[in-house]
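> the following block contains a protein sequence and its predicted model.
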Amino acid sequence: MTKSMTGFGRGTARHELLAVTVEIKSVNHRFHECSVKMPRMYAEAEDKIKKVISSYIKRGKVDVYISVESEKPNSHKLLVDWELLDAYAQFVRDASDRYNIEEDLRVRDLLKQTDAFTAVEIKEEHSADDVILSALNEACRKLSDMRTNEGKELENELLYQVQSLKQNVEYAMEISPQVSKKYKERLEKTIREYTNGIDENRLLTEVAIFAEKADVTEEFTRLLSHIKQFENALKKNEPIGRRLDFLTQEMHREVNTVGSKAGDERVAAVVIDMKSILEKIREQVQNIE
């Protein structure tokens, strides 16, 4: 199944007084890259979030935005560094004895030692994670559906372009054998114009050398093989973007070779058409997972 690398999905979930909204978008990228933006207090869930995303998306740059709203009043607890307070109280007593100064240590004096007190927010981590993942899965499903639908359109376009390329290859194969014949006729005409006779052996040798240099049978064979592999890849139910990109490059290389070897204006015109088609294929392949 052909999938596009671009898409968008949005998911929401609620639990008691907790509401989560997840938005996820993906664009073209050589590899899989994921960026998650969410409230810092839920950062511990990032690994779970990326694991879910990787189950849906194998290739592409993914940006995830998570917002969490809680209607429940925040509750806090106080963490006390008792060792620091003990040291402070002992210091006051030691200083009083050392300098014969009467000093009553009161609670308000201890409260001034702000480094000894930390207020932390109490949150229900597990239930929040469940809500986040629920919204995330909904967003990923919608994103995946969008990528699949766009992938079908890309597949249809690629099949059309590949068929057009194949037709051009078959036409070029038909006219290529005529290249040597035309070369022989031109060479024979030139020799007649500048000499009194024709050395048939020399003529046949020159034509044979040209035919060998202009032979593009192997290139056409490989080109048709790449086209068949390309069509088969489109039927696979797995990420195929990199494979299609590689096959497109190989087809382009074979077409370039044909253009450089076949010294005929008709073949050259077909080569230009094939290059144009391959450029369209290359642009479309860049969007496939």
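In hand now; what should we look at?
> CA atoms for contacts and neighbours, from now on please.
Fine.
> residue 285 touches residue 245, doesn't it?
Yes - applying Cα atoms under 8 Å, one finds residue 285 in contact with residue 245, separated by 6.2 Å.
> who has more neighbours out of these two?
Remark: of residue 285 and residue 245, residue 285 carries more neighbours, 22 against 18, as counted by other Cα atoms under 10 Å.
> ok, the more buried one - contacts?
The contact partners of residue 285, by Cα atoms under 8 Å, 6 or more residues apart in numbering, come to 241, 244, 245.
> show me what contacts the last one?
Listed by Cα under 8 Å, 6+ apart, the contact set of residue 245 reads 282, 285, 286.
> which SSE is it in?
Per DSSP states H and E, residue 245 falls inside helix 241-261.
> give me the buried positions along that helix.
Within helix 241-261, the residues scored as buried using 16 or more other Cα atoms under 10 Å are 241-242, 244-245, 247-249, 251-252, 254-256, 258-259, 261.
> of the residues you listed, which is the nearest to residue 148?
Using Cα to Cα, residue 241 comes nearest to residue 148 of the buried residues of helix 241-261, at 13.5 Å.
> the residue nearest to residue 150 when sequence neighbours are not counted: neighbour count?
The spatially closest residue to residue 150, leaving aside those adjacent along the chain, is residue 4, at 5.8 Å (Cα to Cα, 6 or more residues apart in numbering). By other Cα under 10 Å, the residues close to residue 4 number 30.
> hold the first one in mind and look at this next one:
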Amino acid sequence: MLISMTGHGSASDTFDWGMARLDIYSVNSRYQNIAVRCPKELYALEYPIREELKDRFKRGKLTVSLYASFAPDLKTARINGDVLENYFEELMSIHGRLKLLEEIQLEILLDLPGVLEQPEVCVFDIYDKVVEDTLSVLNEALSKWNEMRRIEGDHIASFIIQTIDKYEILIANIEKEWDNAFRDELEELKRKISLLLPGKIQEDETSHFDGVALLADKWDIKEEITRSKSHIIKFRETLNSPSSEGKKLDFLLQEMLREINTIASKVKNAQIRWYVVEGKCLLEQIREHVQNVE
């Protein structure tokens, strides 16, 4: 199973205290990266949202934006009657001592410290309820986000399966071509040694063939072909594992690229070298898609 790192999910709901909407976006990243954006009055929700997200994905850059609007009664500042009364009584006392004729206007007192309680105080009173409701909206958004990532992951898996099948056929073609080319390469090596050391060969033919075998081992690609086959099997097993294993697939691709590059460095056969070019292109195509997988 593959899950894409790229996705989007959005959800909203209305509650007694107001409305909450959450938007989730994710893009590729080598590591887990979480960014939470909350309104100023709800900045304290960043921690519970972040904690809820940590175990929901392995890697990727995830951005969560919270938008909220509060019910009218929470937006309205409240008058603290006790504070207002204390201000009024003190002003009346001063008013009497100074024998002032003007009446005291209560609306003037509203700007004095402590008379009006700002909406943030009211939100704090229902903070636990706001957190609970916001996390319920978050879970709905995460569900949509994950669904989109799974669908995208299925598309990626379909492409990778087709491409790895082509690569397996290509490795089989390299093996078949090498079976035919190996004898010619070996005979050519013998001929070159014979030209360089004609006298030595008649004197010690055994050493001659030992040298040929030693040199042949350095340009024989049978081991690389065998390892390439083994990597393909392991790659398919990882691709079909119950969880998305993007990093493991990426490491396997590095090993597969190493083997195909070694084949290119060893052989001179034109057809095999062309197969190598095709193989590297296929592996790079797979790697581009795997780098988008969680």
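Perfect, thanks for sending it. Since this is a predicted model, take the numbers as computed values, not measurements.
> now the longest helix seen in structure 2, how far from the chain's geometric center?
Counting residues, the longest helix in structure 2 under DSSP state H turns out to be helix 127-196. Relative to the chain's own centre, helix 127-196 of structure 2 is displaced by 17 Å; criterion: Cα atoms, centre = their mean, to the nearest Å.
> over to stretch 258-275 of structure 1?
Taking mean C-alpha positions (Cα atoms, centre = their mean), stretch 258-275 of structure 1 and its chain are 34 Å apart.
> tell me, that stretch lands on which residues of structure 2?
Mapping stretch 258-275 of structure 1 onto structure 2 (TM-score structural alignment) gives residues 263-280.
> hmm, who's touching the matching stretch?
167, 170-171, 173-174, 177-178, 181, 218-221, 224, 257, 260-261.
> about what we covered before: angle of the longest helix of structure 2 against helix 246-266?
Calculated by axes from the mean of the first three to the mean of the last three Cα atoms, to 10 degrees, helix 127-196 of structure 2 forms an angle of 10 degrees with helix 246-266.
> helix 127-196 of structure 2 vs structure 1, average distance?
Helix 127-196 of structure 2, aligned to structure 1 and superposed, deviates on average by 2.2 Å (mean Cα distance after the TM-score superposition for structure 1).
> now for the helix or strand following that helix, which elements pack on it?
Using DSSP H and E, the next helix or strand after helix 127-196 of structure 2 towards the C-terminus is helix 198-203. For helix 198-203 of structure 2, the elements it packs on are helix 205-219, judged by 3 or more Cα pairs under 8 Å, 6 or more residues apart in numbering; DSSP states H and E.
> residue range in structure 1 corresponding to the following helix or strand past the helix it packs on, please.
Downstream of helix 205-219 of structure 2, the first helix or strand assigned by DSSP H and E is helix 222-239. With TM-score structural alignment applied, helix 222-239 of structure 2 matches the range 217-234 in structure 1.
> can you list the neighbours in contact with that stretch?
Applying Cα under 8 Å, 6+ apart, the contact partners of stretch 217-234 of structure 1 are 1-2, 155, 159, 162, 166, 169, 173, 240, 243-244, 247, 250-251, 254-255, 257-258.
> any buried residues in it, and which?
Within stretch 217-234 of structure 1, the residues that count as buried by 16+ other Cα under 10 Å are 219, 220, 223, 224, 226, 227, 230, 231, 233, 234.
> equivalent analysis for stretch 121-129 of structure 1, please.
For stretch 121-129 of structure 1, a neighbour-count test (16+ other Cα under 10 Å) marks 128, 129 as buried.
> what sits closest to the counterpart of residue 135 of structure 2 in structure 1 if chain neighbours are left out?
Matched by TM-score structural alignment, residue 135 of structure 2 corresponds to residue 133 in structure 1. Leaving aside its sequence neighbours, residue 133 of structure 1 sits nearest to residue 49 (Cα to Cα, 6+ apart; 6.8 Å).
> now for the one you found, how many residues are close by?
A count of nearby residues for residue 49 of structure 1, using other Cα under 10 Å, gives 19.
> and it, that's in a helix?
Yes - counting by DSSP: H, G, I helix; E, B strand; the rest coil, residue 49 of structure 1 is found in a helix.
> thought it was touching residue 131?
No - judged on Cα under 8 Å, residue 49 of structure 1 makes no contact with residue 131 at a distance of 11.5 Å.
> residue 144 of structure 2 maps to what in structure 1?
Aligning on TM-score structural alignment places residue 144 of structure 2 opposite residue 142 in structure 1.
> could you report the neighbour count for residue 96 of structure 1?
14.
> pull the distance from the host helix or strand of it to the chain's centre.
Per DSSP H and E: residue 96 of structure 1 is located in helix 82-99. Its chain's C-alpha centre and that of helix 82-99 of structure 1 lie 63 Å apart, by Cα atoms, centre = their mean.
> quick one: name whatever helix or strand follows that helix.
Using DSSP H and E, the helix or strand that follows helix 82-99 of structure 1 in sequence is helix 107-111.
> ok, back up a step: let me know the closest of the contacts of residue 245 of structure 1 to residue 16 of structure 1.
Set against residue 16 of structure 1, the nearest of the contacts of residue 245 of structure 1 by Cα to Cα is residue 286 (44.0 Å).
> ok, the equivalent of the closest one over in structure 2 - contacts?
Alignment note (TM-score structural alignment): residue 286 of structure 1 maps to residue 291 of structure 2. Residue 291 of structure 2 makes contact with 28, 246, 250 under the criterion Cα under 8 Å, 6+ apart.
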